[in-house]
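Chemist: let me see the structure of the following:
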Amino acid sequence: MFTGIIEDTGLVTLLDHELENLHISIKSRLATELKIDQSVAHNGVCLTVVNINNDEYTVTAIKETLDKTNLGALKINDQVNIERAMKLGDRLDGHMVQGHVDQTAQCTQIEDANGSWVFTFSYDASLNNVTIEKGSITINGTSLTVVNSKTDSFSVAIIPYTFEHTNFNRLQIGDMVNLEFDVLGKYVARLLQKKEREQF
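Modeler: Sure, this is the predicted structure:
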């Protein structure tokens, strides 16, 4: 379980394809604090640490993960948002994040709001994921609040601290991001779908 509060932006140093798996090596100041088998979120994707070498560590993404997230599009020197799993007893500064990406979205607009930024994203609504105004959304692992919620798009406002300390500062129009919708909202949506099916 994660909170969506990014601890570091790591630098991709090596991408090693093995059959349908992708081994991703990342340079991060957190590397020396990690352990083998530890779960770490990368752009919101929970992956297991398989190797540590000084200030670099390696995780492995399997085909299903690559198919459902933006990790397959990573390039050397790309930045990824990193968060270690939350500890019991810690403050929950973001919201409950599982590290299981629901789908990707495309950045369609970036607006400079004179001290902050408004990013707009569109996504495939046929997958039945929904946002609500002022609800929680996780974008590339970052816990954010939804504004301008629509059926297949939404926006988020990014404060300077978040812009500087996540990979939002590298995001461009057309880029794909990972989305994890609010887990409580997903349960409500599933229950409503079940109720509708039972009525017919």
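Chemist: contacts, neighbours, all on C-alpha from now
Modeler: Noted.
Chemist: how many neighbours does the closest residue to Ser116 other than its chain neighbours have?
Modeler: Of all residues not flanking Ser116 in the chain, Ile159 sits nearest, at 4.9 Å (Cα to Cα, 6 or more residues apart in numbering). By other Cα atoms under 10 Å, 13 other residues sit near Ile159.
Chemist: to compare against the first, here's another:
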Amino acid sequence: MFTGIIETLGTITNIKKEKDNIHLTVKSNFTNELKIDQSVAHNGVCLTVVSIKDDTYTVTAIKETLEKTTLKDFEIGNLINLERGMKLGDRLDGHIVQGHVDHKGICSNIKTEEGSTIFTFTYDSKSNNVTIEKGSITINGVSLTVINSKKNEFSVAIIPYTLENTNFKLLKKGDNVNLEFDVIGKYISKLSNF
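Modeler: Below you'll find the predicted structure:
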């Protein structure tokens, strides 16, 4: 379980393909605090630490994860958003995030305003996932508030701190992102389809 509050940016230092899986090696400033079997969200994707060496650690992504997320597009040198699992009893500063990406979205527009940047995203509405005005969405692991909610499109307003301290600062129009829709909204959507 995560909160969507990014702890740090990590750098992909190695990518190794093995059958349908890939092993990602990541350099981060909290590697020395990790342990084998610990969960870490990588651009919103929950992956298990399988090895640790010096200031890097390795995680494995299976075929299903690669098909639903942007992980297969990662390249050596990419900066990724990292968050360790939530500690029971800590404040929930973001929202309830499972680290289970629903599907990819596309950045369709970026607009700079006075004091914020508005990012607009489109997604496949066939999945029955929904956004609501002022509801929560997780984009590349970042907990954000929805504005301009439409059937298969929504926007978020990014404050300068979030822009600088996440990989949103590198996002361009046309880029794919990982989307995890609000878990409560997913349950309501599922129940309303019965």
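Chemist: overlay them and tell me the TM-score.
Modeler: Once superposed, the chains reach a TM-score of 0.99 (TM-score structural alignment, normalised by the length of structure 2), with 194 aligned residues with a Cα RMSD of 0.5 Å.
Chemist: what sits up against the helix or strand containing Leu9 of structure 2?
Modeler: If you go by DSSP states H and E, Leu9 of structure 2 is part of strand 8-18. The contact list for strand 8-18 of structure 2 (Cα atoms under 8 Å, 6 or more residues apart in numbering) reads 22-29, 74-83, 165-167.
Chemist: gap between the residue nearest to Ser116 of structure 1 and Ser136 of structure 1?
Modeler: 16 Å (Cα to Cα, to the nearest Å).
Chemist: repeat that for Leu92 of structure 1.
Modeler: 13 Å.
Chemist: looking at the two, which one has more neighbours?
Modeler: Counted by other Cα under 10 Å, Leu92 of structure 1 and Ser136 do not tie: Ser136 has more neighbours, with 24 against 14.
Chemist: which ones are touching the more buried one?
Modeler: Contacts of Ser136 of structure 1 by Cα under 8 Å, 6+ apart are 95, 143-146, 181-182.
Chemist: follow-up on the earlier one: surely the residue nearest to Ser116 of structure 1 meets Asn114?
Modeler: No - using Cα atoms under 8 Å as the test, Ile159 of structure 1 is too far from Asn114 to be in contact (10.5 Å).
Chemist: could you pick out the longest helix of structure 1?
Modeler: helix 183-199 (DSSP state H).
Chemist: residues making contact with stretch 98-107 of structure 1?
Modeler: 1-2, 41, 44-46, 68-70, 119-124, 141, 171-181, 183.
Chemist: repeat the analysis, applying 7 Å as the threshold.
Modeler: 1-2, 41, 44-46, 68-70, 120-123, 172-181 (Cα atoms under 7 Å, 6 or more residues apart in numbering).
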